[in-house]
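K.L.:
please find the sequence and the predicted model below.
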Amino acid sequence: MSEDIIIGRNPIKEALEAGREMNKLLILQDSKDRHLQKIIDMAKAKKLPIQFVDRKKLDKVADGGVHQGVIAYVAAYAYVEKETIIEAAAAKKEPPLIIICDEINDPHNLGSILRTANAVGAHGVIIPKRRSVALSQTVAKTSCGAIEYVPVCRVANIAQTIDWLKAQGVWIAGTDMAGDLYYKANLKGSLAIVVGNEGVGMSRLVKEKCDFVIRIPMMGEVSSLNASVATGVILYEVLKQRHDV
């Protein structure tokens, strides 16, 4: 059984009451069990993603454990509030440097992004609660320890979070092949870099919220880079511009 899950009604209910960080819940579909309904109500109150699945799926995930119709995926590490990231930059007397992952689904990509974020001195990473990979042991392993040092904030709405960041004086740079060359953009000052989904890029609304959009030139036959590789290229340009390295 994976160390990233909790199974059974009572353990999950207790974890919810204790405020344990959870990524999502799997709950038996069409169940009339009142204990499961209590857990559903608690999860909804905390705005946790809920996925209703059949018993076969639950049995497979539980891997022989007694799940009682409910499984919770828990975070490998605790998330922080978005204010914490801004405060971390202020404590270092540095302009904020933030990476916003817009529906990144590959845990290896997120782990690599965390590793690069730490290498360049970024102050935090923001991910959405839905349609996105969450902090897991795979993410932690791929980050090679960076998950211990890079604050990760998990938000319900990326577009609204961008509006909040703008109110804090942070400029938002999206990444898209229709943008301007990244090394010609001014990447100094308070900045958040938005990295889109591996397949479709940034969502339309998030793209519209960006102050400007940048791109990495592609000279070969492939049309895009891996999300974590592209993030690394741009973050090192930020480092170069900020510190003249």
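P.N.:
Cool, the structure landed.
K.L.:
can we go C-alpha only for contacts and neighbour counts from here?
P.N.:
OK.
K.L.:
ok, residues contacting the longest strand seen in the chain?
P.N.:
If you go by DSSP state E, the chain has its longest strand at strand 171-181. Applying C-alpha atoms under 8 Å, 6 or more residues apart in numbering, the contact partners of strand 171-181 are 162, 165-166, 190-196, 201-202, 207, 209-217.
K.L.:
among those, name the buried ones.
P.N.:
Those of the contacts of strand 171-181 that meet the buried threshold are 162, 165-166, 190-196, 201-202, 207, 209-210, 213-216, by 16 or more other C-alpha atoms under 10 Å.
K.L.:
looking at this protein, which helix is longest?
P.N.:
What stands out as the longest helix in the chain, according to DSSP state H, is helix 227-243.
K.L.:
so which elements touch it?
P.N.:
Helix 227-243 sits against helix 107-120, with contacts defined as 3 or more C-alpha pairs under 8 Å, 6 or more residues apart in numbering; DSSP states H and E.
K.L.:
now the helix it packs on against helix 227-243, angle please.
P.N.:
Taking axes from the mean of the first three to the mean of the last three C-alpha atoms, to 10 degrees, one finds helix 107-120 and helix 227-243 inclined to each other by 10 degrees.
K.L.:
so for helix 107-120, what gets flagged as buried?
P.N.:
So for helix 107-120, counting by 16+ other C-alpha under 10 Å, buried means 107-118, 120.
K.L.:
for stretch 89-100, same thing?
P.N.:
By neighbour count on 16+ other C-alpha under 10 Å, the buried set for stretch 89-100 is 89, 95, 96, 97, 98, 99, 100.
K.L.:
how is the residue most central in space within the chain assigned, secondary-structure-wise?
P.N.:
The centroid of the chain falls nearest to residue 127 when counting by C-alpha atoms, centre = their mean (2.5 Å). The three-state label for residue 127, taken from DSSP: H, G, I helix; E, B strand; the rest coil, comes out as strand.
K.L.:
and it, how far is that from residue 79?
P.N.:
Applying C-alpha to C-alpha, to the nearest Å, the value for residue 127 to residue 79 is 10 Å.
K.L.:
next up, a second structure to put side by side with the first:
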Amino acid sequence: MAKRGEKKNLRGRAGRMQGGRGSGRATQGHVRLWGRHAVEAALKNPLRSHHKLWATREGIASLDGELPADFPIEYAEVADLARLVARDAPHQGLVLECDPLEDVHLADVMDGDEARPIMVLDQVTDPHNVGAILRSAAAFNAAAIVTQDRHAPPESGVVAKSASGALEIVPWVRVVNLARALEELAEAGYWRIGLAGEAEVNFAEALPAGPVALVLGAEGEGMRHNVAAHCDALARLPIGEAMESLNVSNAAAIALYAVATR
């Protein structure tokens, strides 16, 4: 597995935990990830700089591949690891502290590939939803997700666990102004479709040939007016009357499937 960053001596004694014990937060400037898929993907990502892995021996054994002999590991008991993560977080015997990923710019992901949509999220703040959307984006080969730098969750263990490894695969672009980002997408040839339950047009009818940017708003409030105004079309998913709406991550997965199979 790839590893960059500071090297430390191996520690084999469980229980002598360091770094934010009980807080569930990483030390300043670092990100703390947990769970097998999230940790394993981060360890394999050559763009990550790793600092330390706390783990049970069973957690280490569950990883796909071997760590370098000099990788900084501190073995611990399950209860000790629970003090390093968010309350009741399913760490699966693995907690990794690493640097956050480098910033990605919108120009870097606008490749114009009609088979690789770009997901634009307007004030989707729940980290579980963002993680689930990242997972669907990876499954359907989306080019990136785009969020505002404010009103969006930071890179975190909750996002990574919900993404099940996709945080390391799908570029995450953060922009200052979402409306301006949509203008740039249009200039690059993307057709911008906003998902809105009140729209009259079905999503399949609004879906054109060519590259697509899918725009989704927060649950309840939906897209802001200015963001919706920067879409080429608003469309709805044809769900039954028994349910008023879908969870935003479910809606994203359905829209991505529709793009993949058009």
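P.N.:
Structure received. Quick caveat: nothing in here was measured; it's all calculated off a predicted structure.
K.L.:
related to what we said a few turns ago, list the contacts for the residue nearest to the centre of structure 1?
P.N.:
Contacts of residue 127 of structure 1 by C-alpha under 8 Å, 6+ apart are 100, 101, 102, 103, 134, 152, 153, 154, 155, 158.
K.L.:
redo that, cut-off 6 Å
P.N.:
Listed by C-alpha atoms under 6 Å, 6 or more residues apart in numbering, the contact partners of residue 127 of structure 1 are 101, 154.
K.L.:
that one corresponds to which position in structure 2?
P.N.:
Aligned by TM-score structural alignment, residue 127 of structure 1 pairs with residue 147 of structure 2.
K.L.:
what helix or strand is residue 182 of structure 2 on?
P.N.:
Using DSSP states H and E, residue 182 of structure 2 sits within helix 178-187.
K.L.:
scratch that, residue 217 of structure 2 is what I was asking about
P.N.:
Here residue 217 of structure 2 sits within strand 212-217, counting by DSSP H and E.
K.L.:
isn't residue 166 of structure 2 up against residue 135?
P.N.:
Yes - between residue 166 of structure 2 and residue 135 there is a contact at 5.1 Å, judged by C-alpha atoms under 6 Å.
K.L.:
now do the shared contacts for the two.
P.N.:
Shared contacts of residue 166 of structure 2 and residue 135 (C-alpha under 6 Å, 6+ apart): none.
K.L.:
okay, and stretch 231-238 of structure 1 goes to which residues in structure 2?
P.N.:
Mapped onto structure 2 using TM-score structural alignment, stretch 231-238 of structure 1 covers residues 252-259.
K.L.:
quick one: that stretch to structure 1 mean distance?
P.N.:
Following superposition, stretch 252-259 of structure 2 is found to deviate from structure 1 by 0.5 Å on average (mean C-alpha distance after the TM-score superposition for structure 1).
K.L.:
identify the residues contacting that stretch?
P.N.:
So stretch 252-259 of structure 2 is contacted by residue 136 (C-alpha under 6 Å, 6+ apart).
K.L.:
mind running it again at 8 Å?
P.N.:
Contacts of stretch 252-259 of structure 2 (C-alpha under 8 Å, 6+ apart): 115, 117, 133, 136, 137, 140, 142, 203, 204, 207, 214, 216.
K.L.:
equivalent analysis for stretch 82-101 of structure 1, please.
P.N.:
Residues outside stretch 82-101 of structure 1 that contact it (C-alpha under 8 Å, 6+ apart): 117, 121-128, 151, 153, 170, 189-197.
K.L.:
gap between the nearest residue to residue 227 of structure 1 once chain neighbours are set aside and residue 141 of structure 1?
P.N.:
For residue 227 of structure 1, ignoring the flanking residues on the chain, the nearest one in space by C-alpha to C-alpha, 6 or more residues apart in numbering is residue 198 at 5.9 Å. Residue 198 of structure 1 sits 20 Å away from residue 141 of structure 1, taking C-alpha to C-alpha as the criterion.
K.L.:
more neighbours: these two, which one.
P.N.:
Using other C-alpha atoms under 10 Å, the more surrounded residue of residue 198 of structure 1 and residue 141 is residue 198, with 18 against 15.
K.L.:
what residues sit buried inside the helix or strand following the strand holding residue 217 of structure 2?
P.N.:
Toward the C-terminal end, the helix or strand that comes next after strand 212-217 of structure 2 (DSSP H and E) is helix 225-229. Neighbour-count burial for helix 225-229 of structure 2 flags 227, 228 (criterion: 16+ other C-alpha under 10 Å).
K.L.:
okay, the next helix or strand after helix 225-229 of structure 2 sits on what stretch of structure 1?
P.N.:
The C-terminal neighbour of helix 225-229 of structure 2 among helices and strands, as given by DSSP H and E, is strand 233-235. Counting by TM-score structural alignment, strand 233-235 of structure 2 pairs with residues 212-214 of structure 1.
K.L.:
need the residues that contact that stretch.
P.N.:
Here stretch 212-214 of structure 1 makes contact (C-alpha under 8 Å, 6+ apart) with 172, 173, 174, 175, 176, 177, 178, 179, 180, 181, 182, 185.
K.L.:
picking that back up, what comes up buried for the match of stretch 231-238 of structure 1?
P.N.:
For stretch 252-259 of structure 2, the neighbour count (16+ other C-alpha under 10 Å) marks 252, 253, 255, 256, 259 as buried.
K.L.:
between those residues, which is closest to residue 40 of structure 2?
P.N.:
Among the buried residues of stretch 252-259 of structure 2, residue 253 lies closest to residue 40 of structure 2 (C-alpha to C-alpha), at 23.7 Å.
K.L.:
from residue 148 of structure 2, how far off is that closest one?
P.N.:
On the measure of C-alpha to C-alpha, residue 253 of structure 2 and residue 148 of structure 2 end up 20 Å apart.
K.L.:
now swap in residue 96 of structure 2 and tell me
P.N.:
From residue 96 of structure 2 to residue 148 of structure 2 the distance is 27 Å (C-alpha to C-alpha).
K.L.:
same drill for the two, tell me which one is more crowded.
P.N.:
Neighbours were counted for residue 96 of structure 2 and for residue 148 using other C-alpha under 10 Å; residue 96 has more, 25 against 20.
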